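> this is a predicted model, with the sequence first.
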Amino acid sequence: MFAAARPIWPAGLTDTMNVACGVRARFRADTRSSALVRVTASSRYRVYANGLFCGHGPATAPHGHYRVDEWDLSPYLSSGVNYVAIEVAGYNVNSFYTLDQPSFVQAEVELGGAIAAATGEPEHPFDVFVLPERVRRVQRYSFQRAFVEAYEFGPGVHDWRTSDAQPSPPAQWEPAGEKQLLPRRVGYPRFAVQAPRAVLATGHFAKSASPEPPWRDRSLAGIGPEFKGYRIDELTLVPTDEIGALAMTGWERTAARYEGQSLRLGERQAAVLAFDRNLTGFVGIEFTVSGKSRIALTFDEILTEDGDVDHLRLGCANVIHAACEPGSYALECFEPYTLQYLKVLVLEGDCTLTGCSVREYANPDADRGEFASSDDALNAIFEAARETFRQNAVDNFMDCPSRERAGWLCDSFFAARVEADLTGRSVVEGNFFENYALPESFAFLPEGMLPMCYPADHNDGVFIPNWALWFVLQLEEFQDRGGDGTLIAALRPRVESLFRYFEGFRNEFGLLENLESWVFIEWSKANDFTGGINFSTNMLYAAALDAAGRLYGIEAYREEAAALKSTVREFAYDGEFFVDQAVEDEHGELEITDNRTEVGQYYAAYFGIADAEELPLWFDSLMRDFSPSRNPDEPFTADIGGIHPANAFIGYYLRMELLARQGLSAQLLAEVKAYFGKMAARTGTLWEHNRTEASCNHGFASHVARVLYRDALGIKSFSRKQRTLTIVFEDNALASCSGKLPTPEGDIVLRWRKEGGNLCYRLSVPPGLTVEIENRSGSRLVPER
């Protein structure tokens, strides 16, 4: 993929933690030249062309593999001498976001088809520097990500990006060994720059008279052989300790529209700025300091009750620190973060803020889908779902773009549906599965088990066996979405090895019993009932066997699945509801417990253990009595009939699917508004839970876009593989709805409105599509041209 470049790194630092390296190419061109820079790296990089931001990467890849990006330089060129500068952070720590692999950078500039500069190429080399401004010995950002960002700025700190200036003496470099390279495949982000909408408040702070104990998250206190980083006694500074010991002493809350105006802050002063919604990207400020100063940026998705920013709310260190000599600076953080509110604190000296922004880092294709209805609340929820997806699916399906940026299974099952609906393609999903297919094995995990999130390091050996089963369910849906058949075939050994692993845990009844590691049902009381035989897990296991049997034509898997379903039904149904668990008593006899959970009922219904025809009273109660709308302010809190309440994920998401199956669209849309409406209004994104103690921007929550396409608009199902489309008009209480579902062959466009007793609709589909239309609306269908 590279014509001349070789992977290199400053000598002796390949395995050193948190090293910032800069490489620079100088070449002559003119504004008519065609030019690109080809680059990959470990761990992360960003590219500047003549001082202008050009790109960030690379796209995620599995252990031992690296995806290559190509950034077009033509828009940034000037006549004469031009500069391409690449900054690379080599982290060398295990995490869920970047892999613990030796640092390197491999890059080349191609000008008019010829190589103008290449790393490791002596005739046209890149200059190589160790960048001194980034503080190396700092705390981890979170358990799931690498390091916080702390800087030491002096005059001309970034001059090397646009001139022959040297940020430090040129570094001797060493070859980093040949790398296994992969194409990027997924789209390149657009990096739109967003300004704040308002300065909410300014105020003063001082050391707190009664500070809380220092924050000692596992990312700080848990450093050791299994979790790499710098120990507390090795740190140059601990920003969370300093900021945590401060308290605001007064606020001036005269909110003012932000229009780029200068904001002067003295020592121990702070300002809070607000963006119009939750954003993910690179936080930037432009500022001047008249003397030696220290500036801290803290940020979060929401404000505290007293209108402040809690930089530790999410269990990660949302802080950027800069120590500055007198001068003017432009600081744009290297890593993407998630925020709606930004707090600027002057710890020492002074600061005149002259600019502020977030450069977005988001999926570029999520705006291809469209949805609009007669209900403004649903429209806002759809846009929040779109926003949530685009921030959580840049090049991998992430749980959240903030604390973790990790590609979790199960979450990916739901997000992958949304990619197909909003973008018309499944390219992120293709990369997702390729990442699982390529490694020879997964370190620290039992043979056959799949990582619960990947690409990620799992040095502690923890895995979620349930999530590996969701992998199989998603893989079958990937096929129906027109997924790469070669890739699906390549994953067959992974799937067969997974089921061989589970064979070791089947008891005399054929049920899985006493599974290893973290058996996870959802964040509710159900997770307390996972020992022994967990019936929800066995329901999922049966569904995964059935899916694999269909996918690969393995009839034995399907027979096992049918037998498992029958056995689970026999053991778990107590005549009223399904119980969660069976355990051995003190005599070694199997005891069916009376532990019953709401989510356990959803598992039973969703995976076909029982349905509305077999158990009508049970199913009617499930649909009627267990709605989260029963207590809109605190859903998932009411214990009904000794049945522990569910939580959002995955309980409510399974519930939405069940309501859709039953055609209860009016009830479903009412529940969607009650649950998601406040999220869309408050952050413009959808949350991990119904409350704000966790992520307010979580990838799986974007699945509500699929719900609205299906249960509001009426696009019940679309198979890209079979080329079939089913439209079902429901009695869903809407007066009108329209939408566009993109496909590789063209857009599916549907719009309808109710007039009197008629439902007037217009449908446009790509050629070659078989369409079935069903009317359950109670109105007479009137097609329009």
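Everything's here; your move. Numbers count the residues shown, from 1 in each chain.

> contacts, neighbours, all on C-alpha from now
Fine.

> quick one, strands of the stretch 101-250 of the chain?
104-111, 114-118, 127-130, 149-153, 173-175, 180-183, 193-194, 198-207, 246-252 (DSSP state E, counting those that start in this stretch).

> which residue ranges of the stretch 601-750 of the chain form strands?
Using DSSP E, counting those that start in this stretch, strands in the stretch 601-750 of the chain cover 643-644, 715-719, 724-730, 736-743, 746-755.

> closest to residue 312 out of the strands of the stretch 101-250 of the chain?
Nearest of those to residue 312, taken as CA to CA: strand 246-252 at 13.4 Å.

> for that closest one, packing partners?
strand 198-207 (3 or more CA pairs under 8 Å, 6 or more residues apart in numbering; DSSP states H and E).

> and the strands of the stretch 101-250 of the chain, which is most packed in?
Highest mean neighbour count among these (mean count of other CA atoms under 10 Å): strand 104-111, with a mean of 26.

> give me the angle between that strand and strand 114-118.
Between the axes of strand 104-111 and strand 114-118, defined by axes from the mean of the first three to the mean of the last three CA atoms, to 10 degrees, the angle is 150 degrees.

> and here is the other one:
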Amino acid sequence: MDQFQKARAVWIGNPREKYNQFAGFHTRLSLEKETEVTFKIAARSYYRLYINGEMAAHGPARSAKGYCRVDVIRRPLVGTCEIAVETAAYSKPEMYCNDCTMEPGMLTLEITDPDGKVLSATGEEGWTCGELLFRRSRVETMSHCRGIVEYYDLTPESFSWRMEGFTQRPVPAEEPDAYLKRRAPYPTLRRIPFPGIQSVCDIAPRDQEPKDTNLLLAGVVNQKWYGMIPPENRFLESLQREGDAPFTGKYREGIPGKGITVIPGRNPAAVYWALPASEVGFLDLTVQVEKPCVLDLISSDHLGRSGELAGNTYAARYCLQAGTYHLNTFEPKLVRYVKAVVRTNGKVQFQAPAVLDDTYPDEKRTVFSCSDGDLNRIFEAAWRTLRLNTLDIFMDCPERERGGWLCDSYFTSKGAWHLFGDLSVEKDFIENFMLTDPEKNWNGFFPEVYPGVRGADGDVGIRNWSFWLMLELCDYYERSGDREFIDRCRNRVERFMEGVLSLRGKSGLLEIPGSLFVDWSLSNSKAAMEPISVPVNCLAARMMDELGKLYDRADWRRTAEEMRGIIRGLDKGGIMSGSGDGAIVENTSGQIRLRRGECRTESGTALEIWSGFHLEDREYIRQFINAMGTCPKERPDPNIGRSNLFIGLMIRFDVLARLGRTEELIREWKDLYLEELRIGSGTFFEGVHASSGCHGFNAYTGCLIKEQILGLGELNQRTKTVRIAPHPGRLFWAYGSARCEDGMIFLRWSADQDEHVLDMQLLLPEGWKAEYEIPFELCGWLVWVNGEQIDWKTERGYVR
């Protein structure tokens, strides 16, 4: 898609650094009257737009290797306007990164007036550029799979280029294969101020070894890169060898909640700020230093057990000469707590610290509330977790990786539709994967995480993550009705299916070499996975059947049924009969025989049921419901491996919802999530025992709350229908809303527990229809909808 009239891709000529190049570009506009100006911007890896020295945008939306998405920014401007763009092109020898493709740097920018007339364009006259050497290029990385930390050497004149420009002219850069439209919305960059100073302390060395696994893993995975980092550019380990100590200096607080002046005493000094809950964005503050100062900005979503914010790999270091600076981190941070450490002999003044919001711009038009305050807290945290992990793509977590992981996205995408009423991020997300070259990826599969890079082409990582992408594609069609997009994906999907079917062995099941994943637990062990994973084959059978329906491929559906028959033949009497997750192939006298292994897990069981197996086995299902999960009613079998949150428990929650087991769901949600909220980050974690984290797949819990408690099911844009199936349980009332392309849907109900009356009010957009499924628990109740009584016996039926 051609997005530009005149602009061409450019970069800086003869950069000093081979890896991690930072470049600035500048032009000047003169507008006689106020004009709404449009900026079309494409860049690698990331850019930041400044207008008259003020930050105006940060991007771009990420895209597949070889492609660039175009951000479109509109601003009213008048007079002389200084336009500057800061760009970062990240790279390292290992070429391993989960949040960008690490392709060579480039910038394409075109500025037009309301009539489409080009006012300025890269590749044309009027642009200057320069290498931004005040940011160090050879420094440590934020994690094993991200780019480098921020390490600056600044003077008060370092940012003058944003207003004055350079003397060097940009040079042509290689054009992308194509420019793509950005569908995902833009972050607001609104200021989220820290409400006040939490504490002031000294920073003193401690005789302790760093325990941050991020730091250790980064060095192991990126050995070549770490071998190139000069000793003077390493500082993360020293931060982790320090701790808080009683304050020995002097301080003076300015306007309450706005500023503070600090003079360190015997040691470096630190100032703490905190937000009520976690946010994601750019740290923003003004600092004035009397003498040369080293400023470390340390941020996190949690404190340690001692209440300290320890040094971590997401810190930003600024070496400042005397003067005043307005600082914005270039990298977004996951922030609830911030500690500013100053190393200087002079006075340091901080003013107005804040976070500039770099998340999905949700207006909270879709809501949920009920008479159970704990459920409301869980829903709010699921919404926040979704918002912090959604922007241009669905991210698994907003800081350690910021990667578009498959499987995570299957559940996060449901959250985006149900809690945001938006499909734009999902369409961009899926499109990125569909643009991958099947001939350069193992067996035509899809990368486990994308856009990213994983060394040599071909290594897709976790094989069965591609199955989740295919199931998400099928769900996307139901959500959107977007047949044109589905048909555009067909060739890539068919090439993938060729690769899948080539993996069928003599057993008749998929015999997949390489990495597989069921759950962060015993389920991922060799004993449970090898030589053939039954749960993964169950997932594959469901995927083939769904894809067969989507693309009218009867052969795929026949293969799915053949595999189902083989898997059903492995079962010999239910969950307590010794059937494990793995299948063993025995070849006796030329006869191929399959039998299950002995390693059984809850997550494997959940995935098999989720994929459509064992549903007729009442004892199997009863024991799954009552003897598994976070707080089982019955004594769990010690020989069955327990589930972790990612992804076994989330699959379990979905199965319980399908079975109509709402009371069990509520009990397990409270058992799991209220403890995570007690820890205090305000978001949900990756694992049951995690001490911190913010992982987007937990958004699906918010969906299930709306579907199972309120009864407002997922909206089907294709058929313009919505399932209504409330489960009041012990609640007295609930209300909520959802958004589709045709407008808003509102549902509220009140439950008279004594008289057994449920009174619902439902408002649908024109052309939409409700499909009622009155649950078993409401048998014998009077059910009213908009003043009319429903006879539950004549509706679609109840869930037994």
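Yes, it's here. Predicted, not measured: the structure shown is a model, and the values here were computed from it.

> now render the strands of the stretch 601-750 of the first structure as TSV, adding distance to residue 46 of the first structure and mean neighbour count.
Shown next, in TSV, are those (distance: least, CA to CA, whole Å; neighbours: other CA atoms under 10 Å):
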stretch	distance to residue 46 of the first structure	mean neighbour count
strand 643-644	48	20
strand 715-719	38	19
strand 724-730	42	19
strand 736-743	31	21
strand 746-755	35	18
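
> stretch 544-558 of the first structure: end-to-end distance?
Chord length of stretch 544-558 of the first structure, first to last residue, is 9 Å (CA to CA, to the nearest Å).

> show me what counts as buried in it.
Residues 544, 545, 546, 547, 548, 549, 551, 557, 558 are the ones in stretch 544-558 of the first structure that count as buried (16 or more other CA atoms under 10 Å).

> do stretch 601-620 of the first structure as well
601, 602, 603, 604, 605, 606, 607, 609, 610, 611, 618, 619.

> from the chain's centroid, how far away is that stretch?
Remark: stretch 601-620 of the first structure is offset 32 Å from the chain centroid, using CA atoms, centre = their mean, to the nearest Å.

> the aligned residue in the second structure for residue 404 of the first structure: neighbour count?
Counting by TM-score structural alignment, residue 404 of the first structure lines up with residue 401 in the second structure. Using other CA atoms under 10 Å, residue 401 of the second structure is surrounded by 20 other residues.

> measure the spatially most central residue of the second structure to residue 428 of the second structure for me?
Residue closest to the average C-alpha location in the second structure (CA atoms, centre = their mean): residue 395, at 1.9 Å. Noted for residue 395 of the second structure: a distance of 13 Å to residue 428 of the second structure, by CA to CA.

> what's the answer for residue 446 of the second structure, then?
Residue 446 of the second structure is 15 Å from residue 428 of the second structure, by CA to CA.

> likewise for residue 463 of the second structure?
For residue 463 of the second structure relative to residue 428 of the second structure (CA to CA), the value is 22 Å.

> now swap in residue 197 of the second structure and tell me
Distance from residue 197 of the second structure to residue 428 of the second structure, by CA to CA: 40 Å.

> just residue 636 of the second structure next, same as before
43 Å.

> of those two, who's got more company?
residue 428 (24 against 17).

> trace the more buried one over to the first structure, please.
Looks like residue 428 of the second structure aligns to residue 431 there (TM-score structural alignment).

> before we move on, what about residue 416 of the second structure?
Match for residue 416 of the second structure (TM-score structural alignment): residue 419.

> perfect, I'm done here.
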